[in-house]
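Student: My questions concern the predicted model and sequence given below.
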Amino acid sequence: MIEKPGVVIQVEDQFALVQTLSDSSCQHCVNQQGCGMANLTSMLKPKYGTVKVVNQLAAQVGDQVIIGLEENALLKTSLVFYLLPLLGLFSGAIGYEWVVVMMQWPELEILTIIASLLGLWMGLLQAQRINAKISKDTRYYPVILKKFVLEKCN
């Protein structure tokens, strides 16, 4: 389970919007003064992010929470959104090259590029269709694992 702290900023039915603090890109380096990636991230990346989560603990606006996402859900969605377009790209190029060999057509590189881009586009469309189904399935949403209250220090 991947966990992250945040603050509830809005509640809608069974969902809540949780504002989380963005992490640095690496998290391995304590001294980030000499790291170009940390400097670039701090300039380009917003400091806070907003995540739609399943509000199974009935958290209210202002509550500090720990949200969690199953690694399995992250893995499945990552495979869909990265692998399908890549498979489409390669399938388009390889499919066109196979047709050229089978039909004994002259090989034109520009047509291979067009076929691979067409395959990429088809992969992206399929990923978009799957996203429409996944976005309705709460198993792929992060959930609120626990609410906690920070004690004030005087």
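Tutor: Happy to help now that I have it.
Student: from here on, contacts and neighbour counts on C-alpha atoms
Tutor: OK.
Student: contacting residues for Cys26?
Tutor: Ala38 (C-alpha atoms under 8 Å, 6 or more residues apart in numbering).
Student: Now do the SS call for it.
Tutor: Going by DSSP: H, G, I helix; E, B strand; the rest coil, the secondary structure assigned to Cys26 is coil.
Student: Would you map the helices across the chain?
Tutor: Assigned by DSSP state H, the chain shows helices spanning 36-44, 71-78, 84-103, 109-134.
Student: would a markdown table of those with mean neighbour count and distance to Leu145 be doable?
Tutor: As requested, the helices of the chain are exported to a markdown table (neighbours: other C-alpha atoms under 10 Å; distance: least, C-alpha to C-alpha, whole Å):
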| stretch | mean neighbour count | distance to Leu145 |
| --- | --- | --- |
| helix 36-44 | 13 | 28 |
| helix 71-78 | 13 | 15 |
| helix 84-103 | 17 | 31 |
| helix 109-134 | 16 | 21 |
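Student: Comparison target, given below:
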Amino acid sequence: MIEESARVTSVSDKNQITVVSEIKSTCSSCQQVDTCGSGQVAKAFPTKKLALELTCHLPVKVGDHVVLGLSEKALLSTAWQVYCWPLFGLLLFSYFGQWLVSEQLLAHEILAIILGAFGGYLGFTFAKKHQEKSISQKALAPVVLRIEPKKVFVTEITE
């Protein structure tokens, strides 16, 4: 399970909550952040926030920090489909188009290139349709795992 911290911004009476999470740059925790070009670019842009509406059965209040969970298996499966299916379509149709050119069934190689691009588009369309299914969307929906305990700050210690 992949975990992310978020802050509750609203709670409705039907167990619906709205949470906000900051999108963190990968270039913020490295020791070379001050001397690296990517780190400087990451510092230049403001942090972005992502708001989600979720169903939660835990007793949360506005201002609470919660831990959201996302299935790692579902995320990796989706990433594989979105990246690889268009690539496979492109390669397969390009190979087929080149074979048609070598057999002189297509008059010019530009038609083989167009056929390859069409295969990539078909792979993209297939991946998109598969991700629009409700089963795929439910597997990728984040869930509230737990409420983080409130942090206590000590400002003064007396004897």
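Tutor: Received, thanks. These numbers come from a predicted model, not from an experiment.
Student: which one of the helices of structure 1 lies closest to Pro142 of structure 1?
Tutor: Of all the helices of structure 1, the one in closest proximity to Pro142 of structure 1, counting by C-alpha to C-alpha, is helix 71-78 (9.1 Å).
Student: what's next to that closest one, contact-wise?
Tutor: The contact list for helix 71-78 of structure 1 (C-alpha under 8 Å, 6+ apart) reads Met1, Ile2, Arg139, Tyr140.
Student: biggest separation within these, which pair?
Tutor: Farthest-apart pair in these is Ile2 and Arg139; separation 14.2 Å (C-alpha to C-alpha).
Student: The two - which one has more neighbours?
Tutor: The residue with the greater number of neighbours, taking Ile2 of structure 1 and Arg139 and applying other C-alpha atoms under 10 Å, is Arg139; the counts read 13 against 10.
Student: And the nearest residue to Pro149 of structure 2 once chain neighbours are set aside, how far from Ser21 of structure 2?
Tutor: On the basis of C-alpha to C-alpha, 6 or more residues apart in numbering, the spatially nearest residue to Pro149 of structure 2 that is not a chain neighbour turns out to be His65, at 7.8 Å. Taken as C-alpha to C-alpha, to the nearest Å, the spacing of His65 of structure 2 relative to Ser21 of structure 2 amounts to 10 Å.
Student: list the residues that contact both of those two?
Tutor: Counting by C-alpha under 8 Å, 6+ apart, the common neighbours of His65 of structure 2 and Ser21 are Ser5, Ala6, Arg7.
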